[in-house]
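Undergrad: The sequence and its predicted three-dimensional model are supplied below.
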Amino acid sequence: MIRSLRWRGAAFTVPFQLGFVFLYLLPIGYAVYQSLYRSQSSGLGLGGEAEEFAGLDNYQQGLTDTAFLGSVLRVALFACVQIPLMLLVSLALALLLDMLTSRAAGRFRIALLVPYMIPGVVAAIVWVNLYSPQVGPLTPLGKVFGFDWNFFASSMVWPSIGNLLTWHGVGYNMVIIYSALQGVPRELFEAARLDGASERRIALSIKIPYVRGALVLTGLLSIIQMLQIFNEPALFRNITPQTVSDSFTPIMIIYSQAFNAGNYHYAATLSVLLALILGVASFLFYRLTSKEAD
């Protein structure tokens, strides 16, 4: 009887397992397979191209590709600033919501989630138009207060993209942290207040340590998102190609190799390398944060 119930319970996971196999495992396996080959012209270029086994040659090329490695470093440095800033804003909003009544918190929570409900491409288009000196209101508004800023300048591209990502993703991270805050026993707050603790001390000593797991989760998700950033810089490239090149981020290089250069094997190689970098970065982040939690 127990075995039968276990099999019935496992049957509910079949749709997920099938989706995981066909949408994740098989594409990953095919990318690894493609990365081991390369296209070779035959017959002085008149006989078309033939695939030949390349072994690890593509990986050697990828690991010495200065454009790819530079894009990874560029995005990694951006992530070191963007992720802590976004998580700090999300944490602050979650703490403020936790101080409100349930009805008021529900209203503000929905309002803060609205930007996340907007598709990423649509959100990027909206902000590109807001940044535009021709049609956007931000440039004229800045001149009123004496600021002559150009959101598409080389020194402002990353802050502009960072502001867009924060606006779009802060609500999602806030909800995860706020949900963790709801699990904190309320009697701890009452006991702390009876001992004379201020709201600031309660937040620092009780609430923030309690949501460490949620912060680790949102940090991992943010790392994965940052290294795969594509929509925002791609749209910025349409406005300012002299500032945002086609090798600005790793995904932009992979896209260019696959769809512009037609080098699908090398694009698959870079995709596998990026996946490995993401895995290593996520593992190191988790290990470091777990040690801090211990």
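TA: Cool, the structure landed. Residues are numbered from 1 along each chain as shown.
Undergrad: use CA for all of it now, contacts and neighbours both
TA: Noted.
Undergrad: mind checking how far Arg6 is from Phe12?
TA: 10 Å (C-alpha to C-alpha, to the nearest Å).
Undergrad: typo on my end, Phe108
TA: For Phe108 relative to Phe12 (C-alpha to C-alpha), the value is 35 Å.
Undergrad: Neighbour count: those two, which is higher?
TA: Shown here are Phe108 and Phe12; by other C-alpha atoms under 10 Å, Phe108 has more neighbours (13 against 10).
Undergrad: shouldn't Pro137 be in contact with Trp127?
TA: No. Counting by C-alpha atoms under 8 Å, Pro137 stays clear of Trp127, with 10.7 Å between them.
Undergrad: Please report the residue range of the longest helix in this protein.
TA: helix 66-98 (DSSP state H).
Undergrad: Doesn't His39 belong to a strand?
TA: One correction, residue 39 is Ser, not His. Yes. Ser39: assigned to a strand according to DSSP: H, G, I helix; E, B strand; the rest coil.
Undergrad: Show the contacting residues for it.
TA: Neighbouring residues of Ser39 by C-alpha atoms under 8 Å, 6 or more residues apart in numbering: 49-52, 263, 265.
Undergrad: quick one: which of those is nearest Asp195?
TA: Ranked by distance to Asp195 (C-alpha to C-alpha), the contacts of Ser39 are led by His265 at 64.8 Å.
Undergrad: ok, the closest one - how many residues close by?
TA: Quick note: His265 (other C-alpha under 10 Å) scores 23 neighbours.
Undergrad: Next: the one 4 residues further on.
TA: By other C-alpha under 10 Å, the residues close to Thr269 number 27.
Undergrad: can you give me the strands for the protein?
TA: 37-41, 49-53 (DSSP state E).
Undergrad: what distance separates the first one from the centre of its chain?
TA: The gap between the average C-alpha position of strand 37-41 and the chain average comes to 33 Å, counting by C-alpha atoms, centre = their mean, to the nearest Å.
Undergrad: and here's the other structure:
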Amino acid sequence: MTTAAPVALRRRRGSTRPRVAPWAFLAPAIVLFTVFLLIPMGYAIYLSFVGLRVQGGAFGTRQQVFVGLDNYVAALTAPEFLASLQRLALFGVVTVPLTLGLALLFALLLDLPGVRAIRFARTAIFLPYAVPGVIATLLWGFMYLPSTSPFNYVLKAVGLPPFDFLNGSNVYGALANIGVWGGVGFNMIVLYTALRSIPTDIYEAAKIDGASEWQIAWRIKIPLLAPALVLTLLFSLIGTLQAYSEPTTLKSLSNSISSTFFPLMKVYQDAFSLDDVSGAAAASVILALGTLIVSLLLLRALQRRTFDDGRAR
């Protein structure tokens, strides 16, 4: 009894000591997260509530003062910013469904039994995602230009008039094509990985009941892919809201793309061309809040569906 008591006491004391090792491993990530994300976000929020105003009469100096929600009101009522949001919404309506639809189609095709050259097909579909956005846009830009477009060469060879991909409303299709071409591969990998994690016993039981591959895909695979589909939808929406490099790169090749074509281009112009850092910060916060709200709504819908399915079972 006398020897057991000190041992138990030492164990209790050891259990109350703070565990330093986990925090030591997390420290680099916490520091990087704080320095490169939390502090810039906090500073952007601070800038969105201040502005430069002339103090001291006609010959005064510009000073940074608190302006409340004036920057947010100015951003939400700016015609150029609202127009850029409308163009971005149109771009997203075209890009997101096509990206997810093609990614799901490719994932289902690769998951079919007896498919050959799966590794080559996965690599070929994923490869465009590995190409930097600026380089991909330049490559497609030269294929869009009427003077260098191979598509117009084919049209001319068959006696049809050339098509200007970068003129007027055609530019939406040109930009959407670049976004789809670069985004399908990543989403396909996510969906294909989720498909491979589904137990094959479910498929075998469905085949015994006489289900075809189409019925298995529609009634089993796609419903079980709901969490992965929501995740890829979330990635696609965030990528759409962050669209910047494609229109900025194509701007020099088309007169239909203005300096404020998309919201991030408007933010860049306000911050670095018009020296309106506070207005740009307010617009950035609005975009970030919009992204956060959409993400929370999607995750809430997924959580509600998961709980409803669990209760139904």
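TA: Yep, that arrived. Remember, predicted model here, so these are calculated numbers, not experimental data.
Undergrad: Can you calculate the TM-score here?
TA: The TM-score (TM-score structural alignment, normalised by the length of structure 1) is 0.91; 293 aligned residues with a C-alpha RMSD of 2.3 Å.
Undergrad: quick revisit: format the strands of structure 1 as JSON lines; extra columns: distance to Gly279 of structure 1.
TA: Formatted as JSON lines, the strands of structure 1 follow (distance: least, C-alpha to C-alpha, whole Å):
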{"stretch": "strand 37-41", "distance to Gly279 of structure 1": "24"}
{"stretch": "strand 49-53", "distance to Gly279 of structure 1": "26"}
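Undergrad: hey, which of these is tucked in deepest?
TA: strand 37-41 (a mean of 17; mean count of other C-alpha atoms under 10 Å).
Undergrad: Just want the angle from that one to strand 49-53.
TA: Using axes from the mean of the first three to the mean of the last three C-alpha atoms, to 10 degrees, the inter-axis angle of strand 37-41 of structure 1 relative to strand 49-53 is 140 degrees.
Undergrad: Give me the distance between the alignment partner in structure 1 of Glu204 of structure 2 and Gly183 of structure 1.
TA: Taking TM-score structural alignment, the alignment pairs Glu204 of structure 2 with Glu190 from structure 1. To Gly183 of structure 1, Glu190 of structure 1 is 15 Å away according to C-alpha to C-alpha.
Undergrad: cool, and Val122 of structure 1?
TA: Val122 of structure 1 is 34 Å from Gly183 of structure 1, by C-alpha to C-alpha.
Undergrad: between the strands of structure 1, which gets nearest to Val75 of structure 1?
TA: strand 37-41 (27.9 Å).
Undergrad: average gap between that closest one and structure 2?
TA: On superposition with structure 2, the mean distance recorded for strand 37-41 of structure 1 (mean C-alpha distance after the TM-score superposition for structure 1) is 2.1 Å.
Undergrad: returning to that earlier point: quick one, which of Pro137 and Trp127 of structure 1 is more surrounded?
TA: Trp127 (17 against 13).
Undergrad: My read is that the more buried one contacts Leu164, right?
TA: Yes. Counting by C-alpha under 8 Å, Trp127 of structure 1 touches Leu164, with 6.7 Å between them.
Undergrad: what's the aligned partner of Leu47 of structure 2 in structure 1 in contact with, if anything?
TA: Structural alignment places Leu47 of structure 2 opposite Gln34 in structure 1 (criterion: TM-score structural alignment). With contact set as C-alpha under 8 Å, 6+ apart, Gln34 of structure 1 has these partners: 264-265, 268-269.
Undergrad: what sits against the alignment partner in structure 1 of Val65 of structure 2?
TA: Alignment note (TM-score structural alignment): Val65 of structure 2 maps to Glu52 of structure 1. Glu52 of structure 1 makes contact with 37-40, according to C-alpha under 8 Å, 6+ apart.
Undergrad: Among the residues you listed, which one lies nearest to Ala203 of structure 1?
TA: Tyr37 (55.1 Å).
Undergrad: For Leu273 of structure 1, see how far away that closest one is.
TA: According to C-alpha to C-alpha, Tyr37 of structure 1 stands 15 Å off from Leu273 of structure 1.
Undergrad: picking that back up, from the contacts of Ser39 of structure 1, pick the one nearest Gly219 of structure 1.
TA: His265 (31.6 Å).
Undergrad: Under the alignment, what does that closest one map to in structure 2?
TA: Using TM-score structural alignment, His265 of structure 1 pairs with Ser278 in structure 2.
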